[in-house]
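J.: have a look; sequence and predicted model below, questions after that.
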Amino acid sequence: MSDEPTPWTDFARDLGERMLRARTAKRMSQEQVAHAAGLATFTYRKLEKGESNPGTAANPRLRTLVALADVLDVPLSDLIPTPPRGLPPAR
C-alpha cells in the first residue's frame, strides 16, 4: 500500500482533527471521551489520528460517530468533513 495521501485518508484525518478540536473545547481527555462514548481508548486515539490500522484510513461506524457527537456536544455535521468529489470507496 502506498504511503501517499488519498482523498479518503485526507478525509479521515480531517475527521480526526475535528474530533480533537471538539474534545479540546470540552476540556476532556481522550480517555474520558472514549469511555463516555463506549469506545476503547485505543480506538478513540486511532480515530483522532484518522486511521484504523497503520496505513489504513479510519472508517468509523455511524453509531460511533453519533455517540461521539453526543459526548462532545456538537452536531454530527460539525464532525464530518465535506467529502471531496469522486471520493473512492473505503477499503
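T.: Cool, the structure landed.
J.: going by C-alpha atoms from here, please, whenever you check contacts or count neighbours.
T.: Will do.
J.: sec struct for residue 23, please.
T.: helix (DSSP: H, G, I helix; E, B strand; the rest coil).
J.: neighbours of the residue nearest to it when sequence neighbours are not counted, just the number please.
T.: Excluding the flanking residues, the one nearest residue 23 by Cα to Cα, 6 or more residues apart in numbering is residue 72, at 6.2 Å. Applying other Cα atoms under 10 Å, we find 24 residues neighbouring residue 72.
J.: comparison target below:
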Amino acid sequence: MAKRADRSWAAYAAELGHNLHRARAARGLSQERVAHLAGMAGFTYQKYEKGESRPGTPINLQLRSLVSLSQVLQVPVADLLPDFEPDLNREG
C-alpha cells in the first residue's frame, strides 16, 4: 500500500465518492438512474459521489447501500473502496 499524506476519514470518503463517479461514468448511467436502480433518492446518491452523507459530513454508507451500488454499477465492492485504510483518529 502506497503512503498517502492524507489518510483521514474525509479523504477516504472523497475517494469513495470519486470511485462511485468513475464506475457510473464507465457504465454510461446518470446519477438519477443509479439512485433509482439502487433504491435510494437521487439527492442521496449525488451526495455520495461528493463523498458526503450530509453537507460537510463525510460519507458513511450502510453496507446494504454499498452492495446495492456495486450491483447496479456491476463492479465488485472492493473496486469502490479506496486503496488505503483511513486513520479513524483523524477527522479532517
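T.: Now that the structure is in, tell me what you want to look at. Values in this document were obtained by computation on a predicted structure and should not be read as measured data.
J.: list the contacts for the residue nearest to residue 23 of the first structure?
T.: Residue 72 of the first structure sits next to 22-23, 26, 33 when contact means Cα atoms under 8 Å, 6 or more residues apart in numbering.
J.: try it again at 10 Å.
T.: 19-28, 33, 36-37, 66, 79 (Cα atoms under 10 Å, 6 or more residues apart in numbering).
J.: now swap in residue 8 of the second structure and tell me
T.: 14, 85-92.
J.: run the last query once more with 6 Å
T.: Residues in contact with residue 8 of the second structure (Cα atoms under 6 Å, 6 or more residues apart in numbering) are 86-87, 90-92.
J.: of all the contacts of residue 72 of the first structure, which two lie farthest apart?
T.: Greatest spatial distance among the contacts of residue 72 of the first structure (Cα to Cα): 27 and 66, at 19.4 Å.
J.: so these two - more neighbours on which side?
T.: A count of neighbours by other Cα under 10 Å puts residue 66 above the other of residue 27 of the first structure and residue 66, at 17 against 11.
J.: is the more buried one in a helix, a strand, or coil?
T.: helix.
J.: and for it, nearest residue in space, chain neighbours not counted?
T.: With Cα to Cα, 6+ apart, the residue lying closest to residue 66 of the first structure is residue 76, at 6.4 Å.
J.: do I have it right that that neighbour meets residue 69?
T.: Yes: contact status for residue 76 of the first structure versus residue 69: in contact at 5.3 Å, counting by Cα atoms under 6 Å.
J.: more neighbours: which of these two?
T.: Higher neighbour count among residue 76 of the first structure and residue 69: residue 69, with 21 against 16, using other Cα under 10 Å.
J.: show me what contacts that one?
T.: Residue 69 of the first structure sits in contact with residue 76, where contact means Cα under 6 Å, 6+ apart.
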